[in-house]
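Asker: Provided below for reference: sequence and predicted model.
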Amino acid sequence: MVNKIFMFAAIIGVPLSIIGSLMHLPSIMMFIIYCLTIIALSSFMGRATESLAIVAGPRIGGLLNATFGNAVELIIAIFALQQGLTEVVLASLTGSVLGNLLLVAGLSFFIGGVKYKRQHYNVFDARHNSGLLMFAVIVAFVIPEVFSISMTDRETQSLSIGISAILILLYVAALFFKLVTHRGVYQTEGENKHAHEETPEWSVKKSIAILAIATLAVAYVSEHLVHTFEVVAESFGWSELFIGIIIVAIVGNAAEHASAVVMAYKNKMDIAVEIAIGSTLQVAMFVAPVLVIISLFFPTPLSLVFTLPELVSMAASVLLMVIISNDGETNWFEGATLLAAYVIMGIGFYLL
């Protein structure tokens, strides 16, 4: 039933988006249509990556889900950079970190915990990811802010480029570590015990084709969504910071949101955790650095200098996730704790 609703929304939403953009319909109405269309398209991306996960396993499946999910956000961010909306881009990166670690993981832990008393996942992967989270968010994002105080804008930009190059190299090394040199070394007993019992909804070729088509459609809708930000902000009294952290992040990560929660409900916590934490790592160690490099081709370059509220909220989210996830099991109360932290930060950014 839910899949049919998303299919109907996508079939209606894409033509409406095209017609609305050509006829220049009211921005607020188009903002809502664009957001709903992206969410509907993201559901297809989530189903396709779930099918691929059954064939490829939880690590590669989670990586694929995070990659195609973050592709939506990357597309939105590039169009925002073209418009010179660097604050929105930085806010959307912050929102992705908060959304994945607190909202996605929180909903997954809560909904899965309501159905199952205790849910387990690979503790070795959790601890490995914890170290990368601490490095990527706390070290790589805090350092530019600290040093930029005594630097010129050009020096700050150079520092951001250097850090971006290091982050991309380390992210590639992390993938090589998990998928090549140490693949299966830290595998827990029964990690894939149900994999052989499942039949993917779509074949590999069909899944890849749907992912490609959905991504192209999202690219078109996202470009027009960016043009509505300023009007919507003025109409509702929202700041660019709030739009980037809450609205853009939720819309851009809709695929991960849906897939992680479904995986948790099916007691596939390895995939759910890989989606939530893996997506965060990809945003911090790949998406953000790539945007810094791409911005060099635009009039307004992007520096990895976040505001103090953004840095504190991201650091708090990472520390909370590290403490909760390091034992390799979870329950509904831990999910409620993560969700409560997300709501508190959301209220703070709304009032800021």
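Answerer: On my side now, so go ahead.
Asker: CA only for contacts and neighbour counts going forward, please
Answerer: Noted.
Asker: residues in contact with stretch 263-278?
Answerer: 58-59, 61-63, 65-66, 100-101, 104-105, 108-109, 111-112, 115-116, 119-122, 129, 191, 256, 259-261 (CA atoms under 8 Å, 6 or more residues apart in numbering).
Asker: Please repeat the previous calculation with a cut-off of 6 Å.
Answerer: 58, 62, 66, 100, 105, 108, 112, 121, 260 (CA atoms under 6 Å, 6 or more residues apart in numbering).
Asker: another one to put next to it:
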Amino acid sequence: MDKIFGILVLIGVPLSIIGSLMHWPSVMMFIIYCVSIIALASYMGRATESLAIVAGPRVGGLLNATFGNAVELIISIFALQAGLIEVVLASLTGSVIGNLLLVAGLSFFVGGIKFKRQKFNVFDARHNSGLLMFAVIVAFVIPEIFAMSMDTSSTISLSVGISIILIVLYLAALFFKLVTHRGVYNSQNEERNGEAHEEPEWGKGKSILVLLIATLAVAYISENLVHTFEVVAKSFGWSELFIGVIIVAIVGNAAEHASAILMAYKNKMDVAVEIAVGSTLQVAMFVAPVLVLISLLYSESMSLIFTIPELVSMVTAVLLTVVIANDGETNWFEGATLLAAYVIMGMGFYLL
């Protein structure tokens, strides 16, 4: 698989540059851009996995989620610049439901086929559940309710205020997990995993270099990808909502998708869950608020006001994940349940 991604990078990146300079057809370039970003994301995933072996499951999961979300953040910034606010909000929705239902679902399913019962840190699961409920149900639902009685200016002001609170609380959550309470809630499963020594694929220097180069390449390709959305939507009959929720979210989060499933297959469930849930928290509590603040620099500002289908889908995904993951163990059937929910939502967004 690594060789395949290597070939795709060697072919896809030059084709992306040549195609953008020579103005090849938008639909063809859309496919080339998406394949190239996914292939580059695999290298980002391998680099962060190498760094994670040294840093431990919590920091490793955080690194993987951060660099995985960097791709989506880059795509979203260019989309904001192009005035595609609906696509950005839809991609944030897609990240939340994609990480909680698709990534976690595939991880639980693939790992559950190999191991009948997989355990992860129950304390982390409960801590993350509370943050998920706050980030999605409180911080996203409340602006929707209050916006019904507000003008556009007040809605933007409310969104900016909530964004600042979300960023502060997210940084406080990292400080709690990585500094003040680091190691306090370690599970026996995590301690056993920590005993096994594993050699990283790449050294620290090479991993950081690969991350930087891959991120720069993704930034260039993402800027061009955004300009193909309108033509692709008309060609395939897709709505901007479907492109944002399904296509951009899957492409933008390809790095952590692959890494979480691989970790689950290796029975490293603490890392897999940290990637899936940690990435969701980062999107809801950091990426979305940062995009709101960045949008103030452009002619059209973005508020945290989602459509009703987007809002209901995110709340449903959070509640289902909390119920399934709160006991600290999982199996393939629970993974299949999450995947079934994702397919149902995907069908709904496609038909809208």
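Answerer: Sure thing, it's come through. A quick note: this is a predicted structure, and the numbers were derived from the prediction, not measured.
Asker: List the buried residues of the longest helix along structure 2.
Answerer: When structure 2 is scanned for its longest helix (criterion: DSSP state H), the result is helix 26-55. Within helix 26-55 of structure 2, the residues scored as buried using 16 or more other CA atoms under 10 Å are 26-27, 29-30, 32-54.
Asker: Now flag whichever of the contacts of stretch 263-278 of structure 1 is closest to residue 229 of structure 1.
Answerer: Distance to residue 229 of structure 1, by CA to CA, is smallest for residue 100 among these, at 22.4 Å.
Asker: tell me, stretch 145-157 of structure 2 lands on which residues of structure 1?
Answerer: Per the alignment by TM-score structural alignment, stretch 145-157 of structure 2 matches residues 146-158 in structure 1.
Asker: Can you give me the buried ones in the matching stretch?
Answerer: Those would be 148, 156, 157, for stretch 146-158 of structure 1 by 16+ other CA under 10 Å.
Asker: Name the SS class of the last one, please.
Answerer: Under DSSP: H, G, I helix; E, B strand; the rest coil, residue 157 of structure 1 falls in the helix class.
Asker: need the contact list for it.
Answerer: residue 303.
Asker: Can you give me the separation between it and residue 270 of structure 1?
Answerer: According to CA to CA, to the nearest Å, residue 157 of structure 1 stands 38 Å off from residue 270 of structure 1.
Asker: Same question for the first one.
Answerer: Per CA to CA, residue 148 of structure 1 is found 39 Å from residue 270 of structure 1.
Asker: what's the most distant pair in the contacts of stretch 263-278 of structure 1?
Answerer: Taking CA to CA, no two of the contacts of stretch 263-278 of structure 1 sit farther apart than 66 and 112, at 19.7 Å.
Asker: once aligned to structure 2, how far is the helix or strand where residue 210 of structure 1 lies on average?
Answerer: Taking DSSP states H and E as the criterion, residue 210 of structure 1 maps to helix 204-226. Its matched residues in structure 2 lie on average 0.6 Å from helix 204-226 of structure 1 after superposition (mean CA distance after the TM-score superposition for structure 1).
Asker: ok, average deviation of the helix or strand just after that helix from structure 2?
Answerer: For helix 204-226 of structure 1, the following helix or strand on the C-terminal side (DSSP H and E) is helix 229-236. In the superposition against structure 2, helix 229-236 of structure 1 averages 0.2 Å from its aligned positions (mean CA distance after the TM-score superposition for structure 1).
Asker: which strands and helices sit next to the helix or strand hosting residue 107 of structure 1?
Answerer: Residue 107 of structure 1 belongs to helix 105-115 when assigned by DSSP H and E. Judged by 3 or more CA pairs under 6 Å, 6 or more residues apart in numbering; DSSP states H and E, the packing partners of helix 105-115 of structure 1 are helix 254-265, helix 332-351.
Asker: and that helix with helix 332-351, angle?
Answerer: Here helix 105-115 of structure 1 runs at an angle of 150 degrees relative to helix 332-351 (axes from the mean of the first three to the mean of the last three CA atoms, to 10 degrees).
Asker: What residues sit buried inside helix 105-115 of structure 1?
Answerer: For helix 105-115 of structure 1, by 16+ other CA under 10 Å, it's 105, 106, 107, 108, 109, 110, 111, 112, 113.
Asker: wait, which of the buried residues of stretch 146-158 of structure 1 is closest to residue 291 of structure 1?
Answerer: residue 157 (12.5 Å).
Asker: on that earlier part again, now render the buried residues of stretch 146-158 of structure 1 as TSV, adding distance to residue 286 of structure 1.
Answerer: Output for the buried residues of stretch 146-158 of structure 1, formatted as TSV (distance: CA to CA, whole Å):
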residue	distance to residue 286 of structure 1
148	22
156	19
157	17
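Asker: Between those, which sits nearest residue 344 of structure 1?
Answerer: residue 148 (28.6 Å).
Asker: Not counting its neighbours along the chain, what's nearest that closest one?
Answerer: residue 156 (5.6 Å; CA to CA, 6 or more residues apart in numbering).
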